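A.B. asks: below is the sequence, then the predicted model.
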Amino acid sequence: MNGETQIQKAYESILGHDFEKAIEWFEKAIAEEPNNAAYHYKLSITFARSNKLFKAIEHASKALELVKDNEVYRYHLQVLHARELVEQAQKQLSAQSEHAERAIFLLKEAITLDPLAIEAYLILGEAFAFRKDYGRAYQTVMEAVRLEPHHEIAKQHAALYQQKMKL
């Protein structure tokens, strides 16, 4: 027996907004076909949508291990690693100024992995603003605005940092 039946059940669960059940079905499909990279990839996406980043990275890594030259799997894993770095940076910043430099490093690395990670640009702007480097904060959030011109928070932050530069 193959895992296609379980995959269909997983998709039905997703359509019903039951992501926990979808995870169970994807795991059953993987039990049937443990070397099916597509199943690991699909489970990874569901874990990521459920904010279970560690498990998402685990299955994305397995998918790429099984099919090393798959660019979709590689990109997905990069995006997950970028999210992980953003989360680490947020923790660093919440620990206050002594960790701002580490947070900036992590956020720049996240942007390298996923240049479309708007959240990374916004938090990086906050990190620069925390150091009172409003010029870099402004430039950083303007990059987010360039990527997503209708992003209201990015535009608000840009206006704030521009105002602070004038003070």
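C.D. replies: Structure received.
A.B. asks: only C-alpha atoms from now on, for both contacts and neighbour counts.
C.D. replies: OK.
A.B. asks: tell me which residues touch Tyr39, please.
C.D. replies: Listed by CA atoms under 8 Å, 6 or more residues apart in numbering, the contact set of Tyr39 reads 7, 26, 29-30, 63.
A.B. asks: that one and Val67: what is the separation?
C.D. replies: Using CA to CA, to the nearest Å, Tyr39 is found at 12 Å from Val67.
A.B. asks: go on, Phe130?
C.D. replies: 43 Å.
A.B. asks: got it, and His99?
C.D. replies: 38 Å.
A.B. asks: hang on, the earlier thing: most neighbours among the contacts of Tyr39, which one?
C.D. replies: In terms of neighbours by other CA atoms under 10 Å, the contacts of Tyr39 top out with Phe26 at 28 neighbours.
A.B. asks: mind listing what's buried in the lengthiest helix in the chain?
C.D. replies: Longest helix in the chain, counting residues (DSSP state H): helix 71-94. Neighbour-count burial for helix 71-94 flags 73-74, 76-87, 89-90, 92-93 (criterion: 16 or more other CA atoms under 10 Å).
A.B. asks: confirm for me that Ala82 is in contact with Pro115.
C.D. replies: No. Taking contacts as CA atoms under 8 Å, Ala82 lies outside contact range of Pro115: 9.2 Å.
A.B. asks: secondary structure element holding Asn2?
C.D. replies: Using DSSP states H and E, Asn2 sits within no helix or strand.
A.B. asks: ditto for Pro149
C.D. replies: Counting by DSSP H and E, no helix or strand carries Pro149.
A.B. asks: distance of it relative to Pro115?
C.D. replies: On the measure of CA to CA, Pro149 and Pro115 end up 15 Å apart.
A.B. asks: again with Gln8
C.D. replies: On the measure of CA to CA, Gln8 and Pro115 end up 33 Å apart.
A.B. asks: below is an additional structure, to be compared with the one above:
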Amino acid sequence: MDGERELQKAYESILGSDFEKAIEWFEKAIALEPDYADYHYKLSITYARSNKLEKALNRAKHAVRLEPDNESYRFHLQYLYAREKVQQAEKLLNPINERLDMAIALLKEAIILDPLAIEAYLILGAAYASRQEYHQALSAVNEVLRLDPLHEIASQQITEYKHQLMLQDNIQANSYDQK
């Protein structure tokens, strides 16, 4: 293969924690063999690790176009789409909650794309809690504990959401008693 030397240099750069240099070497390998899907895939992984999601998505899409039957490439692309939806949802969440419905929809899509996306479940729980929908918040965060039983933040959120749910139930009971 023409890009084998460049690939080795990219790996050496990764081992040295120089991801920017690794990106350069992967790009050189791609320049030598533009139709070799694995180079695009590996560059996508490196971009993703460097928090360059848009570039990671572009390379992953290219790898899938070149080898549409490669399950690893398709899974990686799906994972990146899930990350993108989580990032979009985070941008929509704000104290005013004017775009909360859209954020929740994006988080649900991210979970469909990557059912192991713990961050998506945590944010979804927080979004529901901000709407005072504590049953849904608990459901989302319970999924985190199913995936990672020792997840500290999820445990804290569950305690908080249960407390809020209890307060909400007490307020509703008092309201009913006054009628």
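C.D. replies: Thanks, I have the structure now. Here the structure is a predicted model, which is why all the values come from computation and not from measurement.
A.B. asks: still on that earlier bit, between the contacts of Tyr39 of structure 1, which sits nearest Gly125 of structure 1?
C.D. replies: Ala63 (33.8 Å; CA to CA).
A.B. asks: now that closest one. Nearest residue, chain neighbours left out?
C.D. replies: The shortest distance from Ala63 of structure 1 to any non-neighbouring residue, by CA to CA, 6 or more residues apart in numbering, is to Ala37 (4.2 Å).
A.B. asks: show me what Leu145 of structure 2 aligns to in structure 1.
C.D. replies: With TM-score structural alignment defining the correspondence, Leu145 of structure 2 maps onto Val145 in structure 1.
A.B. asks: for the helix or strand containing its match, buried residues please.
C.D. replies: Under the criterion of DSSP H and E, Val145 of structure 1 resides in helix 134-147. Of the residues in helix 134-147 of structure 1, 134-145 count as buried by neighbour count, 16+ other CA under 10 Å.
A.B. asks: and if you look at stretch 57-69 of structure 1?
C.D. replies: 57-64, 66-67.
A.B. asks: okay if I get the residues you listed as a markdown table plus secondary structure?
C.D. replies: Below are the buried residues of stretch 57-69 of structure 1 laid out as a markdown table (DSSP: H, G, I helix; E, B strand; the rest coil):
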| residue | secondary structure |
| --- | --- |
| Ile57 | helix |
| Glu58 | helix |
| His59 | helix |
| Ala60 | helix |
| Ser61 | helix |
| Lys62 | helix |
| Ala63 | helix |
| Leu64 | helix |
| Leu66 | helix |
| Val67 | coil |
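A.B. asks: in structure 2, which helix is the longest?
C.D. replies: Structure 2, longest helix under DSSP H: helix 152-178.
A.B. asks: quick one, what contacts Ala159 of structure 1?
C.D. replies: By CA under 8 Å, 6+ apart, Ala159 of structure 1 has no neighbours at all.
A.B. asks: gap between it and Lys108 of structure 1?
C.D. replies: Taking CA to CA, one finds Ala159 of structure 1 at 22 Å from Lys108 of structure 1.
A.B. asks: closest to Arg49 of structure 1 out of the buried residues of stretch 57-69 of structure 1?
C.D. replies: The closest of those, once distances to Arg49 of structure 1 are taken by CA to CA, is Ile57, at 12.0 Å.
A.B. asks: measure the closest one to Arg146 of structure 1 for me?
C.D. replies: Using CA to CA, Ile57 of structure 1 is found at 29 Å from Arg146 of structure 1.
A.B. asks: distance of Lys61 of structure 2 from Tyr73 of structure 2?
C.D. replies: Separation of Lys61 of structure 2 from Tyr73 of structure 2 (CA to CA): 8 Å.
A.B. asks: over to Gln172 of structure 2?
C.D. replies: With CA to CA as the criterion, Gln172 of structure 2 and Tyr73 of structure 2 are 51 Å apart.
A.B. asks: can you check His40 of structure 2 too?
C.D. replies: 10 Å.
A.B. asks: overlap in contacts, the two.
C.D. replies: Residues within reach of His40 of structure 2 and of Tyr73 at once, by CA under 8 Å, 6+ apart, are 60, 63.
A.B. asks: show me the contacts for the most centrally placed residue in structure 1.
C.D. replies: With distances taken as CA atoms, centre = their mean, the residue of structure 1 nearest its centroid is Arg83 (3.0 Å). Residues in contact with Arg83 of structure 1 (CA under 8 Å, 6+ apart) are Ala110.
A.B. asks: kindly recompute the last result at 10 Å.
C.D. replies: Residues counted as contacts of Arg83 of structure 1 (CA atoms under 10 Å, 6 or more residues apart in numbering) are 48, 53, 77, 89, 107, 110-111, 113-114, 117, 119-120.
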